[in-house]
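Chemist: here you go, sequence then predicted model.
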Amino acid sequence: MTSSKSPPLLNLRLTAVAAAVSVISLLAGCAVGPDYARPKMDMPTAFKETGLKENQSWKTATPQQINADHRWWEIYGDSTLNNLIEQANQANQSIQLAEAQYRQAQAVANEARAGLWPTLGVNAGAGRALTNSNGIKLGNYYDIAANASWEPDIWGGVRRAVESGQAGSQASAADLAAARLSIQTTLAQDYLQLRITDQLKQLYADTITAYTRSLKLTQSQYNAGVALRSDVAQAETQLKSTEAQAIDLDAQRRQLEHAIAILVGKTPAAFSIPAEASADTATLQLAAHLPAIPTGLPSELLERRPDVAAAERRVALANANVGVAKAAFFPSLMLNVSGGFDAGSLAQWFAVPSRVWSLGPALAQTIFDGGLRRAQSAQAIAAYDASVAQYKQTVLSSFQDVEDNLALLHVLDQETTVQDQAVTAAQLSERLALAQYNAGTSLYLNVATAQALSLSNQRTAVQLRGRQLVASVALVKAIGGGWDAAELDKTPTVSADSKNSQTTAIAH
């Protein structure tokens, strides 16, 4: 409708619109679809494997966070490891991917939130036209107008969409935390395995030195006529086979170093980790140490593991989508307002007779859609049921992860104690066999057997300590690495590389 002279009619329309808005506000107080509630699960009162042995070094009785700042890797006391993880936090490409996906999820949430607000616009134009209304006329026209439209969220469909977007953003934030934790723990495990490999190389270097002395001893005794040629051959065979095994360790170390290079965002050619000299050659002591890791209560996994939090947020997302689908069954109302000036010359553009305006609501309802909305609603409900099942499976898997690593650490603790005793016994057997051979009361075969047994037991002992360290990192990951679900409401840190990529994309 257009007019410039009907204030009473305009006031009447404005009064009607105000009344309609009031009714709409009352209707919009509720939203269709189910309100969200976290799926319930039976929680155990304690982890099964924590009661296996008292006073274990890898657990405490009091629930607590690993580290107040979530820098869990510092509990290993290795400055090189700390530095590598800091590099990975800034440059790892998997983390960059998760950060970009989080920003995308935030944008989707903001897009849904925009539906709560009216749309405002303005347009202006000028032209020359030939008309055939009331006679042929040729003339200019000039117009300018502002318009506004708003679709009230009567049934809560937009609010449910906002809930869905917000839950999706929080799930993506948890995914980012999970990606970081995964990269950090993978790097820590690779690094600790590399250091264990260094310890094995040190063990083999010491063993090769000892075997070289044994070979020289047998050669001297053979030259003196008190030893057999077979003793020399056996000593030489043992030395060379040990050297070959030591060379094989180089391949393992290089592969681990290459893997770490990728994790910190570098090419293998531009990255290296110097070998770490053993602080105590006799015990092959590592710079990193096995930490005490508090496990907390089983129910805390629901808040402390980012993958569990992400699965729970996706349940909330699916629940909100059910409301969005149900809102489609109800009619939509659109309120439109526009006003401006329309004249045949610029001089009359802003004159009162040139004023134009329009105001009015529009109601729309789909009568028949071939079952489309019903199918979409059924799809949303099925997606919700699937997300609940996925959430519960993630929770169950998280309990398994913790129990598995608690049990593994317990068994490795016992195995390491027994293995250390075996190493002590094997080293004593090696010394006695060598002494008896030097005294001429034993064959060199006994020496070679004792030496091989000693090396095997020492290697097993080092590998067991490596398995303990790797399992402790796996336990850190299983209990969430000190992360907390309260972090979902905070904006995750975006690395400098990610910000630079945004700037570059905008510039192009």
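Modeler: Yep, that arrived. Please read all numbers here as calculations on a predicted model, not as lab measurements.
Chemist: from here on, contacts and neighbour counts on C-alpha atoms
Modeler: Fine.
Chemist: okay, and the nearest residue to residue 27 once chain neighbours are set aside sits in which element?
Modeler: Distances taken as CA to CA, 6 or more residues apart in numbering put residue 154 closest to residue 27, at 5.7 Å, once the chain neighbours are dropped. Residue 154 belongs to no helix or strand when elements are defined using DSSP states H and E.
Chemist: now residue 321
Modeler: Using DSSP H and E, residue 321 sits in helix 306-327.
Chemist: does anything pack onto that helix? Which helices or strands?
Modeler: Packing contacts for helix 306-327, counted by 3 or more CA pairs under 8 Å, 6 or more residues apart in numbering; DSSP states H and E, involve helix 157-223, helix 301-304, helix 372-438.
Chemist: take a look at this one as well, against the first:
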Amino acid sequence: MNNRKTMQANPTPTFPALPAIAKATAPFRPAFAALLGALLLSACAAPDFRQPAVAVPAAFKEPQQAPAGDVRNAPDGTTWKAAQAAESQPRGEWWRAFNDARLDSLIAQATANNQNLAVAAARVRQARAIAGIAESERVPRVDAGAGAQRARPAPPEVNQPAGTSIPAVTSYRASLSASYEVDLFGRVSGSVAAARSDAGAVEATYRSVLLSLQADVAQTYFRLRALDAELATVARTVGLREENVRINGRRFELGDIGEFDLARARTELSTVRADAIGLQRQRSNAEHALAVLLGEPASNFGAATDPLEATAALPLIPPGLPSALLERRPDVASAQRAMEAANARIGVARSAMFPALTIGADAGGVAGTVADVFKWSSRSWLLGAALSMPLIDGGRNRNNIVRSEAALEEAVGSYRQSVLAAFADVEDQLAGLRILAQQGAELDQALASARRSADLARKLYDAGRSGYLELLDAQRNLAAVERSAVQLRGDRALTTVALIRALGGGWEAQPAAGVVKASLAAR
């Protein structure tokens, strides 16, 4: 009795019946479901991609290398004029600004035959195929099957006593099955986004390889022409040294000079000839390098002699704004796509922690003869859905999320580094052109003075008013300045090409996407 009274005095708490709960919470059910869905989706979806902040200068530090229409008179009477950039040319055909038909032909040949470019194009096709594989997961998979089997089961398998004779049975089967994963938490869409970004990164890498190939061909071509011009300069020096040997030999025979002057003349001749042989080796190496770029065996390729003359016109390339550089450089574009892919993979990694819903269906027929397989009485079908999610994975999925987030941080760092390198590359080439222009102005004066000095030394030596060493010194100085002028001419051509490469292959603000598509389609 006491216990009963105690229980009555302290009754257990009562709860409303389930219908009452349902009725009470009915107004809040849609909001609760929406909130729960939003929480689940936000938990597994990829974070919103935000462009990393980078310090973009308002303008390049280095000024233009020369004003428009700059014309310079060389000491030998020729004129040098900076050609204007061909703004009407597509960005993918930047080399046409040099107005050199031979260069146009070489770059066309390299684009068609270079093996590194073929490798890059194959990688683009692979990346696009991978993106297509990821896209295929958005569509239900349908498979068809057919088969035949003959079997003789053991008596216990068909609930018959041991020793029962059971005949062999032949059966035929035809089936049609379908399966589809419902993209509840963004695994499929995240995989598609990542694959698309990967393909974009590979395509940007292809553009980078294409630009590098074109620039390498142009630089090797101009290097060959500069070496031809330097060889022509050395050849003139060799001719002058041979004339000195001939004259000094005659004067030695007549007793006008001693053997010392003749020996010095012969020494200078052999030295200059050795320099010419060394330049021939450099030219052979450049020729072989150009053959590889063109996709030809070095043994079968020969480049015609074509000295880079002082009258050769180089295009004046306006660098534009630094902000436009980020849209032109293919390496920066590749780093951008890599960031987007890494961001999408965070969502894929998060979705692995949530349920995956797969719907499947199977229909077909089974019969003892092929003709009966497709009869209505032989039909069979199966329809089902499977929901699965990880419970205990030892931290695999959590660590995969951390890895994906760290991969995004790595991609962001690579992007920022690419941007910094791009700005530095442009500044390097602009500075190089400015400094080479200053060197050229000084060399113009030095060349004029050296030619005047050599002319006076020859006249004084012929008149007997100075020794051979003074003449030799003046001629040696002139030859050195002439070679420096030729080398500087080649350096300016190479640096101009390097500036175009640093600018991403042109000087327009917007990239020409059709260039890559057309080149890939040609393959």
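Modeler: Alright, I've got the coordinates. These numbers come from a predicted model, not from an experiment.
Chemist: could I get the TM-score for this pair?
Modeler: The TM-score (TM-score structural alignment, normalised by the length of structure 1) is 0.85; 466 aligned residues with a CA RMSD of 2.8 Å.
Chemist: and the residue minimising distance to the centre of structure 2, how far is that from residue 275 of structure 2?
Modeler: When CA atoms, centre = their mean is applied to structure 2, the residue found nearest the centroid is residue 205 (2.2 Å). According to CA to CA, to the nearest Å, residue 205 of structure 2 stands 41 Å off from residue 275 of structure 2.
Chemist: counterpart of the residue nearest to residue 27 of structure 1 in structure 2?
Modeler: Residue correspondence to structure 2 (TM-score structural alignment): residue 154 of structure 1 is matched to residue 184.
Chemist: check contacts around that match.
Modeler: 355, 356, 357 (CA atoms under 8 Å, 6 or more residues apart in numbering).
Chemist: and the second one? What does it align with in structure 1?
Modeler: Matched to structure 1 by TM-score structural alignment, residue 356 of structure 2 sits across from residue 332.
Chemist: please tell me I have it right and that match contacts residue 365.
Modeler: Yes - the criterion here is CA atoms under 8 Å, and residue 332 of structure 1 meets it with residue 365 at 6.4 Å.
Chemist: who has more neighbours out of those two?
Modeler: More crowded of residue 332 of structure 1 and residue 365, by other CA atoms under 10 Å: residue 332, with 17 against 11.
Chemist: ok, for the more buried one, nearest residue in space, not its chain neighbours?
Modeler: Spatial nearest neighbour of residue 332 of structure 1, excluding adjacent residues (CA to CA, 6+ apart): residue 364 at 5.3 Å.
Chemist: same check on residue 75 of structure 1?
Modeler: Counting by CA to CA, 6+ apart, residue 75 of structure 1 lies nearest to residue 291, which is 6.0 Å off, once chain neighbours are set aside.
Chemist: what is the neighbour count of that neighbour?
Modeler: Per other CA under 10 Å, the neighbour tally for residue 291 of structure 1 reads 17.
Chemist: which position in structure 2 pairs with it?
Modeler: Here residue 291 of structure 1 is matched to residue 315 in structure 2, going by TM-score structural alignment.
Chemist: check contacts around its match.
Modeler: With CA under 8 Å, 6+ apart as the criterion, the residues that contact residue 315 of structure 2 are 82, 83, 84, 85, 97, 98, 496.
Chemist: ok so, going back, quick check: the match of residue 356 of structure 2 vs residue 474 of structure 1, distance?
Modeler: Applying CA to CA to residue 332 of structure 1 and residue 474 of structure 1 gives a distance of 53 Å.
Chemist: cool, residue 461 of structure 1 as well?
Modeler: Applying CA to CA, the value for residue 461 of structure 1 to residue 474 of structure 1 is 20 Å.
Chemist: return the distance of the host helix or strand of residue 504 of structure 1 from the chain's centre.
Modeler: In the assignment (DSSP H and E), residue 504 of structure 1 maps to helix 496-507. Mean-position distance between helix 496-507 of structure 1 and its chain equals 22 Å (CA atoms, centre = their mean, to the nearest Å).
Chemist: now do the buried residues in it.
Modeler: Buried residues in helix 496-507 of structure 1, counted by 16 or more other CA atoms under 10 Å: residue 498.
Chemist: the counterpart of residue 364 of structure 1 in structure 2: what's it in contact with?
Modeler: Taking TM-score structural alignment for the superposition, residue 364 of structure 1 sits opposite residue 388 in structure 2. Contacts here follow CA under 8 Å, 6+ apart; on that basis residue 388 of structure 2 touches 355, 356, 357.
Chemist: residue 302 of structure 2: which of these is nearest?
Modeler: Nearest to residue 302 of structure 2 among the contacts of residue 388 of structure 2, counting by CA to CA, is residue 356 at 63.6 Å.
Chemist: quick one: residues contacting that closest one.
Modeler: So residue 356 of structure 2 contacts 181, 182, 183, 184, 386, 387, 388, 389 (CA under 8 Å, 6+ apart).
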